[in-house]
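Enquirer: next come a sequence and a model predicted from it.
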Amino acid sequence: MGYRYKQGGEKTLLLIHGNMTSSKHWDVFMESFDSDYTIYAPDLRGFGISTYNNPIDSLDGFEEDLKLFVDKLGLSKFDLMGWSTGGGVCMIFAADYSNYVDKLILLESVGTRGYPILKKDEKGKPIKGEFLKTKEEIAQDPVQVIP
């Protein structure tokens, strides 16, 4: 699991990126952020320089990776900031491992269930309130071209 690091003070901040991005998107933020903080910005599985040897089925897989990451580095109390998909990962992590997280910061975050994708009827119109729930359902959902 690849990550970016900025040495700082005794406070620790973890930055979790969004979908289709990587830790690279935190560079400007990390350069200008308060020097009282030591900052870690991991690349989620399959993003940046992190490998994707085992597929992810939900945000829970990213949460498990984050837990392994903080334990490997010996981090036990930190502030956690997530952007977009990273926000969903952070919320799940904070709920399951609240003893690790001092502050939770969300920036344009998705929910804990990820992106809501509506099922479609036989004409390709979205069905209100009915969501695709699994990777298999999403893969089988016909792609509709909007004229």
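Expert: Cool, the structure landed.
Enquirer: switch to C-alpha atoms for all contacts and neighbour counts from now on
Expert: OK.
Enquirer: got the residue ranges for the helices in the chain?
Expert: Using DSSP state H, the helices found in the chain span residues 27-32, 59-73, 85-96, 135-140.
Enquirer: check those helices for me and report the most buried one.
Expert: Stretch with highest mean neighbour count among the helices of the chain: helix 85-96 (a mean of 23; mean count of other Cα atoms under 10 Å).
Enquirer: ok and that helix relative to helix 59-73, angle-wise?
Expert: If you take axes from the mean of the first three to the mean of the last three Cα atoms, to 10 degrees, helix 85-96 sits at 70 degrees to helix 59-73.
Enquirer: show me what helix 85-96 is packed against.
Expert: Counting contacts by 3 or more Cα pairs under 8 Å, 6 or more residues apart in numbering; DSSP states H and E, helix 85-96 is packed against strand 11-16, helix 59-73, strand 78-83, strand 101-107.
Enquirer: next one for the comparison:
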Amino acid sequence: MAFTDIGDVRLFHTDDGSGDTTLLLVHGLGSDSCEWVHHIPDLATRYRVIAVDMRGHGHSSAPGTGNTPRRMADDLALLCAELGVESCVAIGHSMGGQIVSHLAVEHPSLVRALVTVDPGYGFAGATAEYLPVLVERMREDVIGVSLGNEEWTATAATPGWLREWHRRRILATPPHVLLQAFEAMFGGPDAMGLRPASEAYLTRRACPVLTFWFDPAQAAWEAGLFKDPHSKAVLWEGSGHRLHEERPGEFLIVVTNWLRSLP
């Protein structure tokens, strides 16, 4: 079935392909699992691929509370148990990078390896000072601020269709979900999106990590946190925030080659 009831939420998910390795695909804030349509057909020829609409997103239900990355990670652990998944490679973009990192730290026996794509953590300096300000602004105009925040995600090379697709996904996401998730990432008491909280939490990831960044400073910073020798930071300068959607073919090559290199 495409829907599974997990506690207070009903999750939509797809389950394609087969193989000894299961890939768990996790989208970003204000998106859904359609974010992976360019990747699923190819990956499903080699792996079992599970793509999920996180709580409050896409076709999954939107509880009034609990729409945070930590809770979403717990949802994934419960979903994996329902689907008979004992080990997986968790792949997360943006907020999804936080979610899969929570999954790896809090459920280490489940996560064999991580792939994070321009993840929503590790911000410092002026950006770190500005993100809590955005949280306060979102309280007054969630959709307007969320759409405005989209401006930094693209470059001149980002296709117009991709910008429009994500604009429409934001418009389709319940405002309370956008606010709760964003605040939990950058403004709440357990937020791990800003340094030094990011460093304290991410160093608890013991598994191999492959991370993609368009910012050289962020890539170098995360490389310094790796615990497993098979971990790797990939820098794609000139890409936008959704680099896996802008360059899906290259993304698939890098990810599959890295997965093959793991013990």
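Expert: Now that the structure is in, tell me what you want to look at. Values in this document were obtained by computation on a predicted structure and should not be read as measured data.
Enquirer: TM between them?
Expert: Once superposed, the chains reach a TM-score of 0.74 (TM-score structural alignment, normalised by the length of structure 1), with 123 aligned residues with a Cα RMSD of 2.4 Å.
Enquirer: circling back: got TSV for the helices of structure 1, with distance to Thr12 of structure 1 too?
Expert: Shown next, in TSV, are the helices of structure 1 (distance: least, Cα to Cα, whole Å):
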stretch	distance to Thr12 of structure 1
helix 27-32	12
helix 59-73	11
helix 85-96	15
helix 135-140	34
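Enquirer: tell me the centre residue of structure 1?
Expert: Geometric centre of structure 1, nearest residue: Gly86, 2.3 Å, by Cα atoms, centre = their mean.
Enquirer: to which residue of structure 2 is it aligned?
Expert: Matched to structure 2 by TM-score structural alignment, Gly86 of structure 1 sits across from Gly96.
Enquirer: measure its match to Glu246 of structure 2 for me?
Expert: In this structure, Gly96 of structure 2 and Glu246 of structure 2 are 17 Å apart, going by Cα to Cα, to the nearest Å.
Enquirer: ditto for Ser87 of structure 2
Expert: Note on Ser87 of structure 2: its distance to Glu246 of structure 2, by Cα to Cα, is 29 Å.
Enquirer: all helices for the stretch 101-250 of structure 2, in order.
Expert: Secondary structure of the stretch 101-250 of structure 2 (DSSP state H, counting those that start in this stretch): helices at 125-138, 142-149, 160-171, 175-186, 197-202, 216-223, 243-246, 248-261.
Enquirer: nearest to Ser33 of structure 2, out of those?
Expert: Ser33 of structure 2 sits nearest to helix 160-171 of all the helices of the stretch 101-250 of structure 2, at 10.8 Å, using Cα to Cα.
Enquirer: residues in structure 1 aligned with the closest one?
Expert: Following TM-score structural alignment, helix 160-171 of structure 2 has no partner segment in structure 1.
Enquirer: about what we covered before: hmm, the match of Gly86 of structure 1 is touching Val26, no?
Expert: Yes. Assessed by Cα atoms under 8 Å, Gly96 of structure 2 is found in contact with Val26 at 5.2 Å.
Enquirer: could you identify which of the helices of the stretch 101-250 of structure 2 is most buried?
Expert: helix 175-186 (a mean of 22).
Enquirer: for Ser33 of structure 2, see how far away the match of Gly86 of structure 1 is.
Expert: For Gly96 of structure 2, the distance to Ser33 of structure 2 equals 11 Å [Cα to Cα].
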